[in-house]
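1. sequence below, structure please.
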Amino acid sequence: MHVLHMNTGEGETSYAKNSQLQKKIISVGSSMVESAIFSIMLEVQPKSMGVADLGCSSGPNSLTAVSKIIHTVNVVSQQIGLSVPELRVSLNDLPGNDFNDVFKSLPELYNKMKKDYGIEDCYVWGLPGSFYGSLFPAQSLHFVHSSSSLHWLSQVPLGLKPKAGTHLNKEKLYLSKSSSMTVVRAYQQQFHEDFSLFLKSRAKEMVSKGRMVLSFLGRRSPNPCADEACYQWELLGNALMSLTLDGLLEKEKIDAFNAPYYAPSLEEVAREVEYDGSFVVDGAETFEIEWDDGDKSDFNISSGYRVAKTIRAVVEPMLESHFDLGTELMDELFRRYTKIIDDCLSKTKLKYINLVISFMRNE
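-> You can find the predicted model right below:
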């Protein structure tokens, strides 16, 4: 919780300048968001509507989803002949998030709402804390949204704690084809505990027939160690190991690192929902998105460089905390990572698998 946040500021390695991929993922999930809000307005008809964006982050994407939600509420209200409800919007992320950056954009959002929609009864605030646990008063939320966040676990799986000085996942940062079943089960158990707690927490906070749309990295394969679920971590591990081979980093530090991350399948998510019983899945989509799906207008920049910068903006705070590399060595790590990715992309197109799932709160 203390180190899991995106790179802050507006520098070259910041999340603000390297989050085009996440913006596209929000866009792809927008039709499911629209459908969910239509159902809420038609079935619940709230006078005051509680909305939460979980894992809002910072930078240009932080208010993208909220702006879309507000626009949709306005359009749907007109379509079905209802007054636009009062909107209570919570922006949630971990305490390390750059909320000040988010708040700077709020005046622009308020002006847009008033000018374009005539909406004045909208209240937006930040709420730091983990969504793996209670955040809101009981039955206060009508719509919950989260994009590119729930593949992050609450912690490194407890089952990976070293035993008698022996690390269970040597030379790897996450699951890989060489991971033992002990390591795989530790990640699966942590996902089960976290997602189960997430569902229980949201169930208390949401009204009957409330909706939730979640979008996160996952996989199609039943195998948690499939390349589509973990190859970016495999290649980053290779870049770190190359530093070890050159005497620039202790191998023990790599052996001791395990990413608090898990890419589930739709079937795993559905099992957790069925087990909890508070929600039903009323829509699900799996789609591919290329690793290099950002701005390609600068022909002097390689695909590997763009991909490495996108990943660096997300994982650098974790790497800094664990490896203590310093700026020069961190730059060298990502130079090597860039070359490794370029080599892979010259042979094949690499794609992430993203899950977008819509849920309804049971009565």
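2. C-alpha only now, for contacts and for neighbours.
-> OK.
3. show me where the stretch 201-350 of the chain has strands.
-> Listed in chain order, the strands of the stretch 201-350 of the chain (DSSP state E, counting those that start in this stretch) span 206-218, 279-290.
4. what segments of the stretch 101-250 of the chain are helices?
-> 106-112, 181-205, 227-245 (DSSP state H, counting those that start in this stretch).
5. on that earlier part again, just say which of the strands of the stretch 201-350 of the chain is most tucked in.
-> Mean neighbour count (mean count of other Cα atoms under 10 Å) peaks for strand 206-218 among the strands of the stretch 201-350 of the chain, with a mean of 24.
6. thinking again about what came up before, in CSV: the strands of the stretch 201-350 of the chain, plus distance to residue 232.
-> What follows is the strands of the stretch 201-350 of the chain, written out as CSV (distance: least, Cα to Cα, whole Å):
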stretch, distance to residue 232
strand 206-218, 12
strand 279-290, 12
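7. any idea which of those gets closest to residue 321?
-> Among the strands of the stretch 201-350 of the chain, strand 206-218 comes nearest to residue 321, with 23.6 Å by Cα to Cα.
8. count the neighbours of residue 171 for me.
-> Counted with other Cα atoms under 10 Å, residues neighbouring residue 171 total 20.
9. gap between the closest residue in space to it that isn't next to it in sequence and residue 337?
-> Distances taken as Cα to Cα, 6 or more residues apart in numbering place residue 255 nearest to residue 171, at 5.1 Å, with adjacent residues excluded. Distance, residue 255 to residue 337, using Cα to Cα, to the nearest Å: 18 Å.
10. ok, those two, which is more surrounded?
-> Each of residue 255 and residue 337 has its neighbours counted (other Cα under 10 Å); residue 337 has more, 26 against 19.
11. okay, the more buried one and residue 148: tell me how far apart.
-> From residue 337 to residue 148 the distance is 22 Å (Cα to Cα).
12. what do you get for residue 20?
-> Residue 20 is 12 Å from residue 148, by Cα to Cα.
13. neighbour count: these two, which is higher?
-> residue 148 (22 against 18).
14. in which helix or strand does the spatially closest residue to residue 10 that is not a sequence neighbour reside?
-> Distances taken as Cα to Cα, 6+ apart put residue 16 closest to residue 10, at 5.8 Å, once the chain neighbours are dropped. For residue 16, there is no helix or strand it lies in under DSSP states H and E.
15. enumerate every residue touching residue 16.
-> 8, 9, 10, 58, 59, 60, 61 (Cα atoms under 8 Å, 6 or more residues apart in numbering).
16. tell me which of the strands of the stretch 201-350 of the chain lies nearest to residue 2.
-> strand 206-218 (21.2 Å).
17. list the buried residues for stretch 308-326?
-> Within stretch 308-326, the residues scored as buried using 16 or more other Cα atoms under 10 Å are 308-319, 323, 325.
18. from those residues, which land in helices?
-> Among the buried residues of stretch 308-326, the members found in helices (DSSP state H) are 308-319, 323.
19. let's see this one next to it:
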Amino acid sequence: MEVITVLHMNKGAGETSYAKNSTLQSKIISIAKPFVEEAILGNLCSDIPESLGIADLGCSSGPNALLVISKAIDIVHAKCVHMSRPAPEIRVYLNDLPSNDFNNIFMSLPDFHNKLKVEKGAGFGPCFVSGVPGSFYGRLFPSKSLHFVHSSSSLHWLSQVPSGLDSEAGITLNKGKLYISKTSPECVARAYADQFKRDFTLFLQSRSAEMVTGGRMVLSLMGRISGDPSAESAFLWELLSLALIAMASEGLVEETKVDSFNAPYYAPSTEELKWEITREGSFVLDYLETFEAGWDYFGCGEEYVQFSGQRVAKMVRAVVESMLESHFGGGILVVMDELFRRYADMVDDYLTKNRAKNILVVVSLTRKEAPRSP
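-> Sure thing, here's the model as predicted:
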């Protein structure tokens, strides 16, 4: 699976689109807002640069795409007003893989700019918004051009399916599973962990080169508290694999295709994240906090709405459908509705017996001063 060309959220605004099924991701952005505000104000505490570079990595599309950028601009504007200082020009970079629905974002920009003019007035500095297609597991921006970097619900996606998931004889080692399961061999979990370490190190190294000294970065991703990689959010993949295996037994999909599918996903533990940040060495770890992002209930304040299996299935479908189509071929489109109908039923059954949850990890980092040459 070529992740860079295959991985994208469902495009458009239809019933199975990401735009209509990204409630959980919106909740995650909301949870991380205090960290974003603290980080941006930390950037502005000593001086306000003439030109402020902000990047949102893994921006996707739909209603969430400009949420963090809008919040960041609000914070900068309020700080400038408080200090009686002219607002800087703001350079906004929206990044995702080339297959992302950038057209959806670009079509919303006229309204975005008009809203800025109305709310901030003519005295607010210019805001330049650019789309930057490419993998964030590598360089994307010029050296020392960014003051604030944000990424939400993205870093749990790997740059590739880990190597080492087949034996030397070509036998699938994770048969019947799409991700790490309690029955997966230890080498499978190790392969996933090793791939995440390589990817995350490259991510930190790339951002280190692109950020100014003292620049801040806030990352939110699915993770885990447990040392067991098959714990917490892995159940979503487990249920999807069970739905596919059941369909394979009826000849609706190829069993060998099910066996050979491995998700390019990894939910790291908090200890793994801390270790890799320390080992890479370019950033100070300011905060690392975990939150429960439940699948069975969602809401704000006292208003809670129970998630149905159908709703969860739509959210998962909006994220994984492109990968399934690429791996299984166009024929799976004929049975895609049936697959997620079964998946919805399995989720409903699971939620009657379990308190399902995902663990969200929010990390706030500051770019260290580069060591001086001797």
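20. now what about the TM-score between them?
-> Overlay of the two chains. TM-score (TM-score structural alignment, normalised by the length of the first structure): 0.96; 361 aligned residues with a Cα RMSD of 1.8 Å.
21. that older thread, residue 248 of the first structure: which of the buried residues of stretch 308-326 of the first structure is nearest?
-> Nearest to residue 248 of the first structure among these: residue 325, at 9.2 Å, using Cα to Cα.
22. residues in the second structure aligned with stretch 259-271 of the first structure?
-> Under TM-score structural alignment, stretch 259-271 of the first structure corresponds to residues 263-275 of the second structure.
23. which residues are contacting that stretch?
-> Taking Cα under 8 Å, 6+ apart as the rule, stretch 263-275 of the second structure contacts 3, 156-162, 178-179, 192-193, 196, 221-227, 229, 233, 285, 288, 361.
24. hmm, back to that, can you put the buried residues of stretch 308-326 of the first structure in JSON lines and add distance to residue 269 of the first structure?
-> Shown next, in JSON lines, are those (distance: Cα to Cα, whole Å):
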{"residue": "308", "distance to residue 269 of the first structure": "29"}
{"residue": "309", "distance to residue 269 of the first structure": "30"}
{"residue": "310", "distance to residue 269 of the first structure": "26"}
{"residue": "311", "distance to residue 269 of the first structure": "25"}
{"residue": "312", "distance to residue 269 of the first structure": "28"}
{"residue": "313", "distance to residue 269 of the first structure": "27"}
{"residue": "314", "distance to residue 269 of the first structure": "24"}
{"residue": "315", "distance to residue 269 of the first structure": "24"}
{"residue": "316", "distance to residue 269 of the first structure": "28"}
{"residue": "317", "distance to residue 269 of the first structure": "28"}
{"residue": "318", "distance to residue 269 of the first structure": "26"}
{"residue": "319", "distance to residue 269 of the first structure": "28"}
{"residue": "323", "distance to residue 269 of the first structure": "33"}
{"residue": "325", "distance to residue 269 of the first structure": "36"}
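25. give the contact list for the equivalent of residue 96 of the first structure over in the second structure.
-> Taking TM-score structural alignment, residue 96 of the first structure has residue 99 as its aligned residue in the second structure. Contact analysis of residue 99 of the second structure by Cα under 8 Å, 6+ apart lists 4, 5, 6, 7, 8.
26. drop anything exposed from those residues.
-> 4, 6, 7, 8.
27. right, and the second one touches residue 324 too?
-> No: with contacts counted by Cα atoms under 8 Å, residue 6 of the second structure stays clear of residue 324, the gap being 9.4 Å.
28. which residue, other than its chain neighbours, is closest to the residue positioned nearest the centre of the second structure?
-> The structure's the second structure has its C-alpha centroid closest to residue 154; by Cα atoms, centre = their mean the separation is 1.7 Å. In space, and not counting its chain neighbours, residue 154 of the second structure is closest to residue 58: 5.6 Å by Cα to Cα, 6+ apart.
29. next one: residue 354 of the first structure
-> residue 217 (4.4 Å).
30. show me what that neighbour aligns to in the second structure.
-> Match for residue 217 of the first structure (TM-score structural alignment): residue 222.
31. next one: its match from residue 136 of the second structure, what distance?
-> To residue 136 of the second structure, residue 222 of the second structure is 17 Å away according to Cα to Cα.
32. next: residue 335 of the second structure.
-> Distance of residue 335 of the second structure to residue 136 of the second structure, computed by Cα to Cα: 33 Å.
33. cool, and residue 193 of the second structure?
-> For residue 193 of the second structure, the distance to residue 136 of the second structure equals 18 Å [Cα to Cα].
34. same drill for the two, tell me which one is more crowded.
-> Using other Cα under 10 Å, the more surrounded residue of residue 193 of the second structure and residue 136 is residue 136, with 25 against 19.
35. chain neighbours aside, what residue packs nearest to the equivalent of that one over in the first structure?
-> Alignment note: residue 136 of the second structure maps to residue 131 in the first structure; criterion TM-score structural alignment. The shortest distance from residue 131 of the first structure to any non-neighbouring residue, by Cα to Cα, 6+ apart, is to residue 198 (6.5 Å).
36. stretch 354-361 of the first structure aligns to what range in the second structure?
-> Using TM-score structural alignment, stretch 354-361 of the first structure pairs with 360-367 in the second structure.
37. now do stretch 194-203 of the first structure
-> So stretch 194-203 of the first structure sits over residues 199-208 in the second structure, by TM-score structural alignment.
38. show me the contacts for the residue nearest to residue 171 of the first structure.
-> 167, 168, 169, 170, 171, 172, 173.
39. again, only using 10 Å
-> Residues near residue 255 of the first structure by Cα atoms under 10 Å, 6 or more residues apart in numbering: 162, 166, 167, 168, 169, 170, 171, 172, 173, 237, 241.
40. just send the residues you listed back as CSV, with distance to residue 260 of the first structure too.
-> Converted to CSV, the contacts of residue 255 of the first structure look like this (distance: Cα to Cα, whole Å):
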residue, distance to residue 260 of the first structure
162, 16
166, 19
167, 16
168, 15
169, 13
170, 16
171, 16
172, 13
173, 9
237, 15
241, 19
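41. show me which of these are buried.
-> By 16+ other Cα under 10 Å, the contacts of residue 255 of the first structure give 167, 168, 169, 170, 171, 172, 173, 237, 241 as buried.
42. for the aligned partner of residue 66 of the first structure in the second structure, pull up the helix or strand it's in.
-> In the second structure, the residue matched to residue 66 of the first structure (TM-score structural alignment) is residue 69. Secondary structure assignment for residue 69 of the second structure, by DSSP H and E: helix 67-83.
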